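Q: Please work out how this folds:
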Amino acid sequence: MKKLLLFLLCFSTLTVFAQPTFTENQKLESLAKVWGFLKYYHPEVAKGKRDWDAELMAKILAVKQARTRQELSHLYAGWLTSLGKVKRCGSCDNNLPDSLLRNITFEWIHDSTTFTPTFSQQLDYIRQNRAQGRNYYVQRRYKFFKTQAYFPNEKLYEDLPDLPAEEYRLVALFRYWNIINYFFPYKYAIGESWDHVLADMIPKFRDAAKPVDYQMALLELSNRIHDGHNFFGTKYTYQYFGYYHVPFQFKIVEGKALVTGFYHERFAKSDGVQLGDVITKIEGKPIEEVLKPNLKYISGSNYSYKLSRVHAVLFTGHTPSLQVTFEKDGTEQTKEIQRHQFARFGYKPDSVTAKGKPWRMLNAEVGYLHMGNLVAKDVSTAMKEVLHSKGLVVDLREYPTPITHAVAAYLKPERSHYALMTYPDLSYPGVFRPNYPWKSGSKNNKNHYQGKVVVLVNEGTMSAGEFSAMNLQTAPNVTIMGSQTAGADGNIVYIPFPGGYKASMSGLGVYYPDGRETQRIGIVPDIEVKPTIAGMQRGEDEVLQRAIQFITSGK
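A: Next up is the predicted model:
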């Protein structure tokens, strides 16, 4: 008898220890996923009659206290019961090709370490019989892009303190994570598991002890999608890097900071800083070493574009001076320079209209169009002046005006496709469907431009600029020249955070007609040309010079 009792005691002990153990992080991950899934999939939740944020906040403590997958699944199953029975959906298509499902996965539903088989079946039933028709939380904006999603009914909680309570911080994280999970067209291309991002960010939101901790977590989270269309900032994110700025402008070239202009020339020159100066180190550290830990706070689809947006990070600080190392004639010199609050500069950026005529002949053989300054009413005049040139340079290195279709009509002999968009299927969140192809040009245009066309691009070529490059590429004799573009093509959709903040993302997928991608990759140059420090110090536009050489010599 004693042996039997001892056996039963050992067996029961082993059974207890065999139960999967949960970390708090894992339980909160499951809550984020279940809550977001029900928000966009459950027919009752989609009506918007329940305060879904409040229901999330009410579940946090109970989820934290669950000890096993059985307890957790029982808790969630009770939640489903409270929502009512889901009717079978006769119109739901659940047999989609893999090409439409590459941006979404439901593997988490069947995670046997987190959920019981019964609860997994309940979730999968909801997936197959999901909400159809209008969803309170995600709708379509019927403006220029009639297929983009937007989120008009998220609560803003604008009266929250700068460090809201934990439950509101988790609402912020879970809301954003699920919007990206179901409605960001390039989730598959961010370069890491979106599930891993959730697991990584939960402690940063849960444990934030100061306003700056929380808001830097918001900034980091919004940048984890690696999308140049994300823009996020608060007074605390700016405070994190400091309010003191150097009085000069700069550009990262060859891994060094090249002084290219001034916010306040007198302040800069009082420290001996001149145009063309090269800075190699800040406080004894190489430029790239200073940048590395801060890249997670810089929005951008690729490294090239991020380097163009480092101005708020690289030389700013909390003290009015810093040590920088200059390089000249092969030697380095370190000295202290002064920083100032930006308002002291009284800086006003130059107007783009002050850059000269947006079209002209560069020489007897080569015409030039600046797509950032050329306006629609002048396209006909401009094209008549350059129509008989040997070659034409189209400069897309700045954000273009909406004239590319008009220019393409002069360059193309026929009307043809140049881009394909994908849009979110709100009846099956996470699915993106192809839209109608975009076309440009005119039929049977026998008088189209006959010369070579060189389109100039760089990291400043973004969104509409990249879309314009795709358009112009379909004309004959077109060469793309320059360096990697921003890799953020498509429209902008805003995502509201609790506290009145908002981030943004690309809302539609943009591809070449054959399916090739541009997100993060950018428009790939046929001929790569990058500015050099030496060329910029001489005041030369080396990319434009190379384009002229290519047109005139063919090499």
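
Q: Going by C-alpha atoms from here, please, whenever you check contacts or count neighbours.
A: Noted.

Q: Okay, strands next: where are they in the stretch 401-550 of the chain?
A: 416-424, 432-434, 438-440, 452-457, 478-482, 492-497, 501-506, 509-511, 527-528 (DSSP state E, counting those that start in this stretch).

Q: Hey, what's the angle from the fourth one to strand 478-482? Just curious.
A: When you say that, I think you mean strand 452-457. 30 degrees (axes from the mean of the first three to the mean of the last three Cα atoms, to 10 degrees).

Q: And strand 452-457, how far out from the chain middle?
A: Here the centre of strand 452-457 is set off from its chain's centre by 26 Å, with Cα atoms, centre = their mean, to the nearest Å.

Q: From the contact counts, what lies against that strand?
A: Packed against strand 452-457 by the contact rule (3 or more Cα pairs under 8 Å, 6 or more residues apart in numbering; DSSP states H and E) you find strand 391-395, strand 478-482, helix 542-553.

Q: if we go to 6 Å?
A: Secondary-structure packing of strand 452-457 (3 or more Cα pairs under 6 Å, 6 or more residues apart in numbering; DSSP states H and E): strand 391-395, strand 478-482.

Q: another one to check against the first:
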Amino acid sequence: MKKILLIIILIIAQSIHSQTNFSETQKLAATCKVWGFLKYYHPKVAHGDFNWDKQLLEMLPKIYQAKTKDEFSLVLENWIDSLGEVPAATPIALTKDVQYFDKNFDLSWIKNKKLFSENLAVKLKFIEQNRFQGDQYYITTFNAGNVLLQNENYSNFQPNSKESRLQVLFMYWNLMEYFFPYKYLMDKNWNTTLEEMVPIFINAENEDDFYTAMKKLTVRLNDSHAIFYKYPIKEDEQKKNINYFPAKCKIIDDKIIVTKILSDSLAKADDIKVGDVITKINDKTIKEIISENKEIVNGSNEAFYLKNLEMPILSGYSDNVKLEFLEDGQYKSKMINWYQVHDAHRNEYRHAEIKEKFKILNNNIGYVDMGLLKIKNVPSMIEKLKLTKAIIFDLRNYPNGTYKEISNFLNSKPKEFVVYTKPDLTYPGRYKWSQPSITGLENNDNYKGKIVVLVNEETLSQAEWTAMCFKTADNTTIIGSQTAGADGNVSDFDLIKAFYTRFTGIGVYYPDKHETQRVGIIPDIAVKTTIKGIQEGKDEILDRALEFIEAQK
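A: As a prediction, the model looks like this:
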């Protein structure tokens, strides 16, 4: 009898434990998912029949009060019931001639028995099966198929309000959950990110904490497009001006190398020269700085992360900075001035940087700076370079939409070069494969020489896409280092007037459906810039291209 009684007590204890064994964070994360799901799936919510942000703010106190799974689930069930009946629709048939991409699609959380009752799970599944099929109220697509937010209003956003901060977190997390094409490629699972971010947003003590939290959230996308700008909103911030190091730099082997002087006069004042090696900033090693900024500086890969890190660590509101230099095997520290880059300094830099859009190098080799070439310049470029034995297209920059005209010149016939995934607004979270895009045309008079494309971490987005396009030509070789790994039209928003952010909006793949996101454009011949090369004034990637053209290997 005692044994039976003990078993009964244990069963009751386990039952009580199971009813309370979920944290406030898990509860809010689950609420976020349900709120976002209803926003895009519930026929009346997705149609815009409710002020959905207001509904969330009204529901949060009830969510806080729920102490057990059953209480929590009942709050959500009552909320769903209050939205009105969801009519059972004729089974929604998927289009037969459409190929779906489902690596992002995951509604398995609906069946989470630790958080949701069986009755709630059934209600959510029913809504999925009878989801909204009209024009979404809060989201639409434009241009190439990437999403555009609409009918969102955050004009009353208050960063000092916990509920306001959660509202922003919920909105952003669900936007990425359903409409970021590369969610499946993130370093950390997006569900895990939500649970980790909830307490960070809740505990933000001031505006700066909130903006830091948002920056950390956007960095979790692992997307080189996912920039985050904070607008000055405080009077004291508006009066501040950021000061800069008077040179461009590059991080190589845990060191910062000066690559270009932005103002001869300013650099001369502190004896800054191309090739200088910086090993510490304010007594921190560059390796330490690289490590500690991982959460707040974005990048699809390490190469672009390091590029993105270069400016913020050599700028700030102070007037000077302590730098340690490595010179002739000796470490030397000195105070260096930071400057506001005035127009006089910019003009000085621009004058020194005047370049030709295209030219013929030694040995009848053409060179095109794709960052300078405009569509109107393409006919002249073709006329001048069409009889060269090779053309080097330098894509270590951002091009100006010249791919079509150049591709028609390079290719002898039309070829597939890219395929996309685009969001399906009738089934949020699912994506459709597009038909392959074609480049080039029938052209017996196409360019017959060697084609070389130069790339590095500066090769971002349209530049990567252009490299894919040029690769289809009969005799193309890509030379350089890993590109930025963010290839696809951008979706951006600044609904909350205190900041602006964006993300890659469509998936971009090779015709065989291999990824470019995070990976970047893989060079046929890998060449990395070295400290020694910079100090010797060499362009090692260009030099390797010239060597390849002459040696044909």
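
Q: separation between Asp53 of the second structure and Val168 of the second structure?
A: Going from Asp53 of the second structure to Val168 of the second structure by Cα to Cα, to the nearest Å gives 10 Å.

Q: typo on my end, Tyr403 of the second structure
A: Relative to Val168 of the second structure, Tyr403 of the second structure is positioned 39 Å away (Cα to Cα).

Q: between the two, who's got more neighbours?
A: Taking other Cα atoms under 10 Å, Tyr403 of the second structure and Val168 do not tie; Tyr403 has more neighbours (22 against 17).

Q: three-state assignment of Ser91 of the first structure?
A: Recorded secondary structure, Ser91 of the first structure: coil (DSSP: H, G, I helix; E, B strand; the rest coil).

Q: quick one on the thing from earlier: can you lay out the strands of the stretch 401-550 of the first structure as TSV showing mean neighbour count and distance to Tyr243 of the first structure?
A: Listed next are those as TSV, based on neighbours: other Cα atoms under 10 Å; distance: least, Cα to Cα, whole Å:
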stretch	mean neighbour count	distance to Tyr243 of the first structure
strand 416-424	21	40
strand 432-434	20	42
strand 438-440	17	45
strand 452-457	26	33
strand 478-482	23	35
strand 492-497	20	24
strand 501-506	21	20
strand 509-511	25	37
strand 527-528	16	37
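
Q: Take those strands and lay them out in CSV including distance to Gly48 of the first structure.
A: Shown next, in CSV, are the strands of the stretch 401-550 of the first structure (distance: least, Cα to Cα, whole Å):
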stretch, distance to Gly48 of the first structure
strand 416-424, 20
strand 432-434, 23
strand 438-440, 35
strand 452-457, 46
strand 478-482, 49
strand 492-497, 17
strand 501-506, 21
strand 509-511, 28
strand 527-528, 52
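
Q: Which residue in the second structure aligns with Arg50 of the first structure?
A: Matched to the second structure by TM-score structural alignment, Arg50 of the first structure sits across from Phe50.

Q: Which residue is the nearest non-sequential neighbour of its match?
A: Once flanking residues are discounted, Phe50 of the second structure sits nearest to Lys44: 7.5 Å by Cα to Cα, 6 or more residues apart in numbering.

Q: can you tell me how far the one you found sits from Leu38 of the second structure?
A: With Cα to Cα as the criterion, Lys44 of the second structure and Leu38 of the second structure are 9 Å apart.

Q: same question, Pro379 of the second structure
A: 53 Å.

Q: So which of the two has more stuff around it?
A: With neighbours defined as other Cα under 10 Å, Pro379 of the second structure and Leu38 compare such that Leu38 has more, 21 against 12.

Q: can you name the residues of the second structure that whichever strand or helix holds Ser30 of the first structure overlays?
A: Ser30 of the first structure belongs to helix 24-41 when elements are defined using DSSP states H and E. Alignment of helix 24-41 of the first structure against the second structure: residues 24-41, by TM-score structural alignment.

Q: Which residue, other than its chain neighbours, is closest to the aligned partner of Leu472 of the first structure in the second structure?
A: When the second structure is aligned by TM-score structural alignment, the residue opposite Leu472 of the first structure is Phe470. Leaving aside its chain neighbours, Phe470 of the second structure sits nearest to Ser407 (6.2 Å; criterion: Cα to Cα, 6+ apart).

Q: Also Tyr100 of the second structure?
A: Nearest residue to Tyr100 of the second structure, sequence neighbours excluded (Cα to Cα, 6+ apart): Lys432, at 4.5 Å.

Q: The one you found contacts Lys422, correct?
A: Yes: at 5.4 Å, Lys432 of the second structure and Lys422 qualify as touching, with contact defined as Cα atoms under 6 Å.

Q: isn't Lys450 of the second structure right up against Ala390?
A: Yes: between Lys450 of the second structure and Ala390 there is a contact under Cα under 6 Å: 4.3 Å.

Q: out of the helices and strands packed on strand 452-457 of the first structure, which comes closest to Lys27 of the first structure?
A: Nearest to Lys27 of the first structure, of all these, is strand 478-482, at 48.6 Å by Cα to Cα.

Q: which stretches of the stretch 251-400 of the first structure form strands?
A: With DSSP E, counting those that start in this stretch, the ranges of strands along the stretch 251-400 of the first structure come out as 256-262, 278-282, 285-286, 321-328, 331-338, 340-341, 359-361, 366-370, 391-395.

Q: I'd like a version of those in TSV, one that adds mean neighbour count as further columns.
A: TSV is the format used below for those (neighbours: other Cα atoms under 10 Å):
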stretch	mean neighbour count
strand 256-262	20
strand 278-282	22
strand 285-286	15
strand 321-328	17
strand 331-338	14
strand 340-341	17
strand 359-361	19
strand 366-370	24
strand 391-395	26
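
Q: To Asn25 of the first structure, which of these lies closest?
A: strand 285-286 (36.2 Å).

Q: what's the neighbour count on Glu192 of the first structure?
A: Using other Cα under 10 Å, Glu192 of the first structure has 12 neighbouring residues.
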